[in-house]
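J.: Sequence unavailable; structure follows:
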């Protein structure tokens, strides 16, 4: 961009940039003014260059990259989402040594999530992501995975298309499969090719002679495992399934024997007749080893034959007999009449107690002493007299209730002096 501006300026616009840009403007009035115009022109040119570079980057990022992959049925598939494959910078832009946080979102084209056989994991935005899983025969065919990368610093997005052509593997089948629980690793640590090949090489010492291949890799958290404490050395664990065309070795068969299961139930290590070649790089939980033999086909379930619909005679089955007709009139009468009769009897008893068993006023007066009766009449008479006096308006009000009444002098007018300062005993001064 800067060279194009210099070429359009003509031959007189050659030299340093500080002298090139001012030649596009009118003749300077002074040296200071010319230097200010040169700085402003240079700043504007740099801004336009950066904007054009960003526009070109955006136009280049709109077209999603397309990558074709070939997963195999019954074999583990691992694809690394590396930051460098999504960070496409122009040649003149220098790379930054500081790591850039990037997160990914992957989904099946036309669907909000990944297919059931494929999983995604990423430990942190500064580490690469992984797409891994094992395709089943039902997933055979053509699938497109859309991966969107988010730059957490610049908020830029980059899209990538993964075309998965799922086919059948070549070579012999893997009817003998063994699954191991490796507690010393997380799933992200065994997905790269180097740790996976190292595990197969170490396992070859326990399973000879066999050509081992990875069948599946699953995080222990997906199997119901618990998240470990944030302590150094604690890992989530990972299940690694390995397949082979050769039968299991005697060492592996002894690990899953009933005696080994009994020792594991008591908290003891299982029986291991050979040297543990996986240690110390891989700490395997030998009590969680499972062996699957698919060399012998399972018997097909017999289809149920349709019958005639009539049950055969069974001595343990006694069908209920037909219910006889019953008359519920007696039950209804008993249910209604018995409570009514009981309520009637209680009503009669209460009426007898309230009406026929009353003592009467005359009987109570005769049973009361004369002194108590006189006392009672006196109280009632005094009460009536007080009520009459209270109802009469002719009785004067007490002086203490009148307004502006002096309790010391008895005057009803406001006192001439403050009565609170007058001593109660006048002789005291």
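T.: Noted; the coordinates are in hand. Only a predicted model underlies this, so the values are computations on that prediction, with no experimental measurement involved. Residues are numbered from 1 along each chain as shown.

J.: switch to C-alpha atoms for all contacts and neighbour counts from now on
T.: OK.

J.: How about the secondary structure of the most centrally placed residue in the chain?
T.: In the chain, the residue lying closest to the centroid (Cα atoms, centre = their mean) is residue 227, at 13.7 Å. Following DSSP: H, G, I helix; E, B strand; the rest coil, the label given to residue 227 is coil.

J.: what's near enough to touch it?
T.: 221, 236 (Cα atoms under 8 Å, 6 or more residues apart in numbering).

J.: let's see it at 7 Å
T.: residue 236 (Cα atoms under 7 Å, 6 or more residues apart in numbering).

J.: Please report how far it lies from residue 191.
T.: Here the criterion is Cα to Cα, to the nearest Å. By it, residue 227 lies 19 Å from residue 191.

J.: Likewise for residue 31?
T.: Relative to residue 191, and taking Cα to Cα, residue 31 is found at 66 Å.

J.: Compare neighbour counts for the two and give me the winner.
T.: residue 191 (21 against 9; other Cα atoms under 10 Å).

J.: Does the residue lying closest to that one once chain neighbours are set aside belong to a helix, a strand or coil?
T.: Distances taken as Cα to Cα, 6 or more residues apart in numbering place residue 78 nearest to residue 191, at 6.6 Å, with adjacent residues excluded. Classification of residue 78 by three-state DSSP places it in strand.

J.: Against that first model, consider the following:
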């Protein structure tokens, strides 16, 4: 059974896919150094297997012709969710066309099928020279994408912290445990999320002040959640973000590693 893939665009960089064994001539255009994410829905795969439980479907993605995804591309699936997210940020020099193959398996019946995603990577005209890292409490990648929290985050930086009309954009998202942070001590709490924002403009006095303010707790593990002494805490609270200030960092382009 061939089911056509449907593509949707939200906030210019979210791609949504559904389907099984689809013949897809559409190419998703993404840019070097800039965050992309693709939402792949498993509902149609479950129907393809003549069952409604998408939770028993496993997915094995890989770059076509290779055993794994590119080092800069990750995938995330929340427990009990029908959505798999592919996300990341292609580094400079990775422009070109790639194809992601997926093997989808019903772990109880061992029925399987295949699907694929196509990407065209273009070089971004103006890439960031300065990057800010923010770590958030009690949120995960699906929350951030589904609730379109990127808009609120960008508003904070464009209007309050960087205060610039120059190039500014999301450069990447990370699960904290993937880049050296610990899981929350409370097992009922969501892992959190690391967000990185880049700009061509130098750091403002506000950002440099935050760097100084958070230096004293940078190596605390776990981070004290009651630490609310930064001058920007109220700005993030207004947008309903809970910031883990132990994870705040300023990076320059020379010491940013895209494949952490």
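T.: Perfect, I can see it now. All values reported here derive from a predicted model rather than from experimental measurement.

J.: which other residues reach stretch 193-200 of the second structure?
T.: Contacts for stretch 193-200 of the second structure (Cα under 7 Å, 6+ apart): 127-136, 139-141, 166-176.

J.: to the chain's geometric centre, what's the distance from the longest helix anywhere in the second structure?
T.: For the second structure, the helix that runs over the most residues, judged by DSSP state H, is helix 205-214. Distance, stretch centre to chain centre, for helix 205-214 of the second structure: 25 Å (Cα atoms, centre = their mean, to the nearest Å).

J.: Could you do stretch 51-69 of the second structure as well?
T.: That offset, for stretch 51-69 of the second structure, works out to 18 Å (Cα atoms, centre = their mean).

J.: Report the buried residues of it.
T.: 53, 54, 57, 59, 61, 62, 63, 64, 69 (16 or more other Cα atoms under 10 Å).

J.: so how far is the first residue of it from its last?
T.: 28 Å.

J.: And the contacts of it?
T.: By Cα under 7 Å, 6+ apart, stretch 51-69 of the second structure touches 42-43, 46, 70, 80, 82, 99-107.

J.: ok, these vs residue 228 of the second structure, which is closest?
T.: Nearest to residue 228 of the second structure, judged by Cα to Cα, of these is residue 80 at 33.6 Å.

J.: Leaving out chain neighbours, which residue sits closest to that closest one?
T.: Using Cα to Cα, 6+ apart, the closest residue to residue 80 of the second structure is residue 55 (6.1 Å).

J.: Next, count neighbours for the aligned residue in the first structure for residue 211 of the second structure.
T.: Matched by TM-score structural alignment, residue 211 of the second structure corresponds to residue 256 in the first structure. Other residues near residue 256 of the first structure come to 19 when the count uses other Cα under 10 Å.

J.: Kindly report the same for residue 197 of the first structure.
T.: Residue 197 of the first structure has 16 nearby residues by other Cα under 10 Å.

J.: In the second structure, point me to whatever sits opposite it in the alignment.
T.: Using TM-score structural alignment, residue 197 of the first structure lines up with residue 151 in the second structure.

J.: In contact with its match: list those residues for me.
T.: Contacts of residue 151 of the second structure (Cα under 7 Å, 6+ apart): none.

J.: Where does it sit: helix, strand or coil?
T.: Going by three-state DSSP: residue 151 of the second structure is helix.

J.: Residue 145 of the second structure versus that one, what's the distance?
T.: In terms of Cα to Cα, residue 151 of the second structure sits 10 Å off from residue 145 of the second structure.

J.: Brilliant, that's me finished.
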